[in-house]
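# Structure for this input, please:
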Amino acid sequence: MTLRLGRHTFDDDATLMMAIVNRTPDSFYDRGATWAEDKAFERVSLVVEQGAEVVDIGGIKAAPGVEIDAAEEKSRVVDFVARVRETYPGLVISVDTWRAEVGDAVCAAGADVLNDAWGGADPELVDVAARHDVALICTHTGGATPRTRPYRVEYDDVVRSAIEDTVGYAERALAAGVARESLVIDPAHDFGKNTFHSLEVTRRLGEMVATGWPVLVSLSNKDFVGETLDRPVGERLTGTLAATAICAMAGARIYRVHEVPETRETVDMAWTIAGRRRPVRAIRGLQ
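Down below sits the predicted model:
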């Protein structure tokens, strides 16, 4: 299916790198390295040069912490979105927010995608996406409250729950007027899940792909990787790329990442092995 992210369209054989840009002073991975606006803009410039098709701009870290209201969140992302849009008209701009108020403001500033990492916590977000004709990422969190950590979460079947919740969210968005080709589902590794849940979702991602909705995965340096390999943040690249290869073989379309070139090569190799992509050149044994 042709994928439409705001003003941009992509063929059904395209995989996309969504580079993370945090406008926060306390993100788990970069520890505020892109908190200052100019540093965040340098990050955008770098990932564009590295080939990212999408940037995902966030104004609040996912973990518990200082309360950030909608006004403060908007102050961190709205003007920045406008600056990125003016400089990079061909770039897909996503904003990581669950709030309809923030979503409305960033779409007016030029965002193409609303990445709702908290699974529809604000039911009005679908109306915002429909009104602005932008894409919406529909995630599975098991009903978790935004900015809370999972605690003894249980599922009869975590993959079935992920499929039912994300497809249900996508269908609600469709009914609200969001275009079918602008809806993406995301199992949301770590969110509302323990490590065994995230591993199960990775192993069975093909079941989500089989729903026919485009699938996004956000694996980069997540805790399920760290716990599996006993590696701290900053030493999880190898594990992240292994999980990425599994999801790529299953057919995930969008990859939310910190490391763009490494992920691109991993995805391209996996898609080529799977027969969805041709080698750039193949002359060995032919000449």
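# only C-alpha atoms for contact and neighbour calcs from this point on.
Will do.
# How about residues contacting the top strand by length along the chain?
When the chain is parsed with DSSP state E, its longest strand is strand 16-22. For strand 16-22, the surrounding residues in contact (Cα atoms under 8 Å, 6 or more residues apart in numbering) are 32, 34-35, 40, 43-44, 47, 51-60, 253-260, 263-264.
# Which members of these occur in helices, if any?
40, 43-44, 47, 260, 263-264 (DSSP state H).
# My guess is residue 117 contacts residue 187. True?
No. Counting by Cα atoms under 8 Å, no contact exists between residue 117 and residue 187, whose distance comes to 9.9 Å.
# Overlap in contacts, these two.
139, 141.
# which one of those two has more residues nearby?
residue 187 (30 against 23; other Cα atoms under 10 Å).
# if I look at the nearest residue to that one once chain neighbours are set aside, how far off is residue 44?
Once flanking residues are discounted, residue 187 sits nearest to residue 140: 5.2 Å by Cα to Cα, 6 or more residues apart in numbering. Per Cα to Cα, to the nearest Å, residue 140 is found 27 Å from residue 44.
# Distance of residue 106 relative to residue 154?
From residue 106 over to residue 154 the distance is 35 Å, taken as Cα to Cα.
# let's see this one next to it:
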Amino acid sequence: MQTYGMRWVTMDNLPEAKRALAQIGSDPGGIAQMAGKGLGRAIKLEQVPLRVAHILKQEMLSVGGDAAVHRDVIINNVDATDVMLLGTVRQLERLAAKVLAQPFGLKTIGHALKQLLSALEPPKARILNCRGKELTLGERTLVMGILNVTPDSFSDGGRFNNFENAISQAERMVEEGVDIIDVGGESTRPNYAGVSAEEEWRRLEPVLKTLLERVAVPISVDTYKAGVAAKALEAGAHIINDVWGLQKDPDMARVVGDYKVPVIVMHNQNGTAYQHLMGDIFNVLRKSIELAEAHGLSGDQIIVDPGIGFGKTTEQNLEVMSRLAEFKTLGHPVLLAASRKSMIGNTLNLTVDERLEGTLATSALGVVSGVDIIRVHDVKENLRTIQMADAIVRGQRGVHYVGA
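Below you'll find the model as predicted:
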């Protein structure tokens, strides 16, 4: 039976699709027209007004795609509906262009759709300026090393609360190839009461100031308190990592904006109740992004963190991990921080000091999902895992094809 070598070809983005078509000798003009037809996408909009949903359904059908809506839309028995746009990249691009001229807020949808489709393509290499220290995004996955200078960290039990031990650990991480060191002076483990800003800064100050003198990599400070962040930035810190996404302390957005410093905004909430898990998480992160933008930050200066282990059950954490790639559609760099988290312990029934292999699995998945930075405790082991995964995933499919 002659099957002509039939096989499925993996194409996840436009460059891969164009290379695949070039390999069979397609005309360059045809490649430009056809590449987007091989890439299926599902784009979800939530609580769309009925008349807008009707227009989106009609326009998607007109370009050859479809739009899934609530079954009662056809009889106008709902005021709003979630909408799932189903089509190829080419069809969605045509939809975006068509609705730009439509009323009822569809112009905004058109612009947002164009931006979202762009965010799904492989990022180009670019430089993130961290107050004089430069990080290259888009070439490889960066590694952030965790340095807890607390007596009660969930993961390392205060091993680095001693000044000499903390500096030694930081220098070890630099030797192992870390890209960023994230220093924290307050435990953020579940049900922790917290410490005052004065106590947090007392723990941070000597270690931070010494590291800024001794190590070449950017230093991030893990705090949600504006007062601590201001002192850290005045001392010379390069990045602020806020586990409450600028939404806990009302002055935090102003502080990071005044210093024009890159900020990591993490999803967090009290409790684990959600109406729509991913939709609710995205709404919180969008609010954090808006706060940062309102104070002068933009683009790569705003780094989003899905918040593994915060305000989520083990099952919810696992679902977020399985959908990490979706966070790229926010249009900002993505940081993954799953190292030694309870999600791993609960899934594998392991204590904190036995979670290395589980952490390595999450790091590899992070690379596959396209995250930009992975925050870990064990730098050497994770860096090797990430480098291997990068070599596979960031290698471009089809570049080694030898044509006739």
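# now what about the TM-score between them?
Superposed pair, TM-score by TM-score structural alignment, normalised by the length of structure 1: 0.89. Supporting alignment: 270 aligned residues with a Cα RMSD of 1.8 Å.
# how close does the longest strand of structure 1 sit to structure 2?
By mean Cα distance after the TM-score superposition for structure 1, the fitted strand 16-22 of structure 1 averages 0.8 Å away from its aligned residues in structure 2.
# Which part of structure 2 matches that strand?
Per TM-score structural alignment, the counterpart of strand 16-22 of structure 1 in structure 2 is residues 142-148.
# May I see the buried residues of that stretch?
Going by neighbour count (16 or more other Cα atoms under 10 Å), the buried part of stretch 142-148 of structure 2 is 142-148.
# what's near enough to touch the spatially most central residue of structure 1?
In structure 1, the centroid-proximal residue (Cα atoms, centre = their mean) is residue 256; its distance is 4.3 Å. Contacts for residue 256 of structure 1 (Cα under 8 Å, 6+ apart) come out as 17-20, 56, 216-220.
# let's see it at 10 Å
Neighbour list for residue 256 of structure 1: 16-20, 52, 54-56, 216-220, 263 [criterion: Cα atoms under 10 Å, 6 or more residues apart in numbering].
# next one: residue 98 of structure 2
Applying Cα under 10 Å, 6+ apart, we find residue 98 of structure 2 in contact with 59-60, 63, 92, 106-107, 110.
# Closest one of these to residue 320 of structure 2?
Relative to residue 320 of structure 2, the closest of the contacts of residue 98 of structure 2 is residue 92; by Cα to Cα it sits at 25.3 Å.
# and that closest one, what pairs with it in structure 1?
So, by TM-score structural alignment, residue 92 of structure 2 is left unmatched.
# what separates the closest residue to residue 97 of structure 1 other than its chain neighbours from residue 131 of structure 1, distance-wise?
Among residues not flanking residue 97 of structure 1 along the chain, residue 116 sits closest, at 5.4 Å (Cα to Cα, 6+ apart). Separation of residue 116 of structure 1 from residue 131 of structure 1 (Cα to Cα) stands at 16 Å.
# The two: which is more packed in?
A count of neighbours by other Cα under 10 Å puts residue 116 above the other of residue 116 of structure 1 and residue 131, at 25 against 14.
# Enumerate every residue touching the more buried one.
Per Cα under 10 Å, 6+ apart, neighbours of residue 116 of structure 1: 94-100, 103, 122, 125-126, 136-140, 186.
# Can you tell me how far the equivalent of the residue nearest to the centre of structure 1 over in structure 2 is from residue 164 of structure 2?
Here residue 256 of structure 1 is matched to residue 375 in structure 2, going by TM-score structural alignment. Counting by Cα to Cα, the gap from residue 375 of structure 2 to residue 164 of structure 2 is 23 Å.
# I appreciate the help and will end here.
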